[in-house]
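Chemist: pasting a predicted model and its sequence here:
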Amino acid sequence: MSEVLVERPEDGVAIVRINRPEVRNALNVATRKKLAEAFAALSEDAGVRAIILTGNAESFAAGADLREFVDATPIDLLLRHTERLWRAVSSTPQPVIAAINGFALGGGLELAMHADIIVAGEGAKFGQPEVRVGIMPGAGGTQRLTRAIGKFHTMKLCLTGRPVDAAEAYQMGIVSTLVADDQVMETALKMARDLAALPPLAVQQIKEVIVAGEDCSLEAGLMLERKAMQMLFASDDKKEGMQAFFEKRKPAFTGR
């Protein structure tokens, strides 16, 4: 069976599922490549307006597959160019919801950090345990986490290597929505359904400006925000949304 499954549960929504249950969805290079391929294809699909990234009930992704690291040399790691594979997830224009049960450790947490919203079950575990095997995070654990939750929480996760439970991860700001374990996918699907019903150009512009604005000055970010908002006034969906508001009806957004 494929390491990555793509499902279409309903109009506008896609699910990308990591499928290596025998190793708690550990991320080997083949899985990372198939994730990148799946997201690259979905990013070009105008019929997909929201994407859910998930694993199974026991594990989202328990980290990198260490069997591929034991004898790896620095040049081996350089030539893998895994940063290009991760970029396919983070650069997807549609909003990405990570639906997490069980373990999101090491590369699994780094993968989740490439999503836009994280829905987690109460039994989930989050952490960056790389230091405990003599290495360190290498796909955003020191950088994306710092930008998301600040220096001190990130230092605790990366320096100690100890996982935290979902409640603490929620308090830190890693988790967007915390629910019972059996409600994770239902909650993510409802969120994706709601996002898919919104005007896709506005949704995608909001995502793009938030992501780009993280790494620029406030003034530059405000300029990006103004220009994106002004551009949306040329869209058919802006006209439809406002007309529907005044006519007290449900809008029909086309993404134009």
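Modeler: Yes, it's here. Numbers count the residues shown, from 1 in each chain.
Chemist: when you work out contacts or count neighbours from here on, use the C-alpha atoms and nothing else.
Modeler: Will do.
Chemist: show me where the stretch 101-250 of the chain has helices.
Modeler: 107-112, 144-149, 151-160, 166-172, 184-196, 200-213, 218-232, 236-247 (DSSP state H, counting those that start in this stretch).
Chemist: out of those, deepest packed?
Modeler: Per-stretch averages of neighbours, counted by mean count of other Cα atoms under 10 Å, single out helix 107-112 among the helices of the stretch 101-250 of the chain, with a mean of 26.
Chemist: and for K34, the neighbour number?
Modeler: 17 (other Cα atoms under 10 Å).
Chemist: what sits against the closest residue to it other than its chain neighbours?
Modeler: Leaving aside its sequence neighbours, K34 sits nearest to V4 (Cα to Cα, 6 or more residues apart in numbering; 6.2 Å). By Cα atoms under 8 Å, 6 or more residues apart in numbering, V4 lies in contact with V16, R17, I18, N19, T31, K34, L35.
Chemist: show the contacting residues for the second one.
Modeler: When the contact criterion is Cα under 8 Å, 6+ apart, the partners of R17 are V4, L5, V6, E7, L53, T54, G55, N56.
Chemist: hmm, 6 Å instead?
Modeler: Residues near R17 by Cα atoms under 6 Å, 6 or more residues apart in numbering: V4, L5, L53, T54, G55.
Chemist: wait, doesn't the fourth one sit right on A99?
Modeler: The reference is to T54. Yes. Taking contacts as Cα atoms under 6 Å, T54 lies within contact range of A99: 5.0 Å.
Chemist: any idea how far T177 is from A188?
Modeler: Separation of T177 from A188 (Cα to Cα, to the nearest Å) stands at 9 Å.
Chemist: coming back round to it: could you list which of the contacts of V4 belong to helices?
Modeler: Secondary structure defined by DSSP state H assigns T31, K34, L35 of the contacts of V4 to helices.
Chemist: and the furthest pair within the contacts of V4?
Modeler: Greatest spacing in the contacts of V4, by Cα to Cα: V16 and T31 (11.7 Å).
Chemist: and the gap between the closest residue to V131 other than its chain neighbours and G121?
Modeler: Sequence neighbours aside, G161 is the residue nearest to V131 in space, at 5.9 Å (criterion: Cα to Cα, 6+ apart). From G161 over to G121 the distance is 21 Å, taken as Cα to Cα.
Chemist: show me the contacts for the residue nearest the centre of the chain.
Modeler: Nearest residue to the geometric centre of the chain (Cα atoms, centre = their mean): A115, 1.3 Å. Residues in contact with A115 (Cα under 6 Å, 6+ apart) are V96, I97, A98.
Chemist: alright, now check it against this:
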Amino acid sequence: MNYENILSEYSNGITTITINRPKKLNALNIETIRELHEAFKHANDDDNTKVIIVTGSGEKAFVAGADISEFANFSVKEGGNLAAEGQELLFDFVENLSTPVIAAVNGFALGGGLELAMASHFRVASTNARMGLPETSLGVIPGYGGTQRLPHLVGKGRAMEMIMTAGMIDANQALNYGLVNHVVAQEELLPFAEKIASKIMRNSSVAIGKAIKAINANYKDGKNGFKVEIKQFGKCFGTEDFVEGTTAFLEKRKAEFPGK
């Protein structure tokens, strides 16, 4: 599938999606969000793809925010629709995929860029990464889930400070906050993410998808995460992966999960 603003490549069970607008520091415009939705959907629907890695082209930016020129003249209604449609099409969509999504944060991850990274299931960063939600410096607030996901990841106080000051934190501070899981040199970022992906791929993709659903339930209003966990746990017993996993364990061999 051909895209104007992104690249999508598959290799050995991993689909790598790269935001490719280097002249705009990979800023998210409406068309890029639509293309990302299609790329994520295609990868998630592909039985061969076990892990998705999302990153930005070049060495300067993962995504340096939204494309402000697109919405500078929006009305109240248009602004609300922009946030609602973007959350549904991309950010909530990514968070709830059954295929694990790793954000490989290279350089600036600001505004919508950080929101995309936070919607991913976890994050690794290069040493030159800089992260922040600068929206209040533009007279607006994060609209793609930033005010909700950031407190979950770093705590309410730190999220309040980051959003109110509109400042950036570096990779080491992001690691200290728990915003990213690992920090590595720029040239090691994708190989490191792929190494984690290879560890994930040893396990049952069916079980991983159910684990994602159970974990996410804890952060949704009106959901009892424990009940969702019980239900998803029970469903595992009806899968071919469960039969293979338990049989392999008892036979003291490596499991070959069919993904069913």
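Modeler: Noted; the coordinates are in hand. Note that the coordinates shown come from a computational prediction; the quantities given were computed from them, not determined experimentally.
Chemist: I102 of the second structure versus the aligned partner of P9 of the first structure in the second structure, what's the distance?
Modeler: Counting by TM-score structural alignment, P9 of the first structure lines up with S11 in the second structure. To I102 of the second structure, S11 of the second structure is 15 Å away according to Cα to Cα.
Chemist: of those two, give the one with the bigger neighbour count.
Modeler: Taking neighbours as other Cα under 10 Å, S11 of the second structure and I102 compare with I102 leading, 24 against 9.
Chemist: before we move on, the earlier item: go ahead and confirm the residue nearest to V131 of the first structure touches F126.
Modeler: No. Between G161 of the first structure and F126 there is no contact under Cα under 6 Å: 10.1 Å.
Chemist: for those two, indicate the residue with more neighbours.
Modeler: More neighbours surround F126 than the other of G161 of the first structure and F126, with 27 against 19 (other Cα under 10 Å).
Chemist: my guess is that one contacts A104. True?
Modeler: Yes. Using Cα under 6 Å, F126 of the first structure is in contact with A104, at 5.0 Å.
Chemist: excluding its backbone neighbours, what's nearest the aligned residue in the first structure for A217 of the second structure?
Modeler: Aligned by TM-score structural alignment, A217 of the second structure pairs with A212 of the first structure. Spatial nearest neighbour of A212 of the first structure, excluding adjacent residues (Cα to Cα, 6+ apart): G221 at 7.6 Å.
Chemist: now check the second structure for the residue matching I135 of the first structure.
Modeler: Checking TM-score structural alignment: I135 of the first structure goes with V140.
Chemist: what does the residue nearest to V131 of the first structure align to in the second structure?
Modeler: In the second structure, G161 of the first structure lands on A166 (TM-score structural alignment).
Chemist: with A62 of the first structure instead?
Modeler: Looks like A62 of the first structure aligns to A64 there (TM-score structural alignment).
Chemist: its match: what's it in contact with?
Modeler: L25, A27, F108, A109, L110, G113.
Chemist: where's K151 of the first structure relative to V23 of the first structure, distance?
Modeler: 31 Å.
Chemist: over to D181 of the first structure?
Modeler: 20 Å.
Chemist: compare these two (neighbour count), which wins?
Modeler: Between D181 of the first structure and V23, counted using other Cα under 10 Å, D181 has the larger neighbour count: 16 against 13.
Chemist: contact partners for that one?
Modeler: G121, E122.
Chemist: tell me the counterpart of it in the second structure.
Modeler: Aligned partner of D181 of the first structure by TM-score structural alignment: Q186.
Chemist: count of residues packed around the match of I135 of the first structure?
Modeler: Counted with other Cα under 10 Å, V140 of the second structure comes out at 10.
Chemist: who touches A214 of the second structure in this structure?
Modeler: So A214 of the second structure contacts V228, E229 (Cα under 6 Å, 6+ apart).
Chemist: what of S43 of the first structure?
Modeler: Per Cα under 6 Å, 6+ apart, neighbours of S43 of the first structure: T92.
Chemist: return the residue of the second structure aligned against it.
Modeler: In the second structure, S43 of the first structure lands on N44 (TM-score structural alignment).
Chemist: tell me which element its match falls in.
Modeler: helix 30-45 (DSSP states H and E).
Chemist: and that helix, how far from the first structure on average?
Modeler: Mean deviation of helix 30-45 of the second structure from its aligned counterpart in the first structure after superposition (mean Cα distance after the TM-score superposition for the first structure): 1.1 Å.
Chemist: next, the buried residues of that helix.
Modeler: Judged by neighbour count (16 or more other Cα atoms under 10 Å), helix 30-45 of the second structure contains these buried residues: T32, I33, E35, L36, H37, E38, A39, F40, K41, A43, N44.
Chemist: correct me if wrong: the fifth one contacts L90.
Modeler: Yes. Using Cα under 6 Å, H37 of the second structure is in contact with L90, at 5.4 Å.
Chemist: which residue comes closest to the aligned residue in the second structure for H114 of the first structure once chain neighbours are left out?
Modeler: Aligned counterpart of H114 of the first structure in the second structure: A119 (TM-score structural alignment). Using Cα to Cα, 6+ apart and skipping the chain neighbours, the partner closest in space to A119 of the second structure is E95 (4.9 Å).
Chemist: so what does the one you found match up with in the first structure?
Modeler: Per TM-score structural alignment, E95 of the second structure is aligned with S90.
Chemist: now for its match, how many residues are close by?
Modeler: 20.
Chemist: could you measure from it over to V96 of the first structure?
Modeler: For S90 of the first structure relative to V96 of the first structure (Cα to Cα), the value is 8 Å.
Chemist: what do you get for G63 of the first structure?
Modeler: G63 of the first structure is 20 Å from V96 of the first structure, by Cα to Cα.
Chemist: circling back: nearest spatial neighbour of the residue nearest to the centre of the first structure, skipping sequence neighbours?
Modeler: The nearest residue in space to A115 of the first structure (Cα to Cα, 6+ apart) is V96, at 5.0 Å.
Chemist: from memory the one you found sits against I51, does it?
Modeler: Yes. Using Cα under 6 Å, V96 of the first structure makes contact with I51 at a distance of 4.8 Å.
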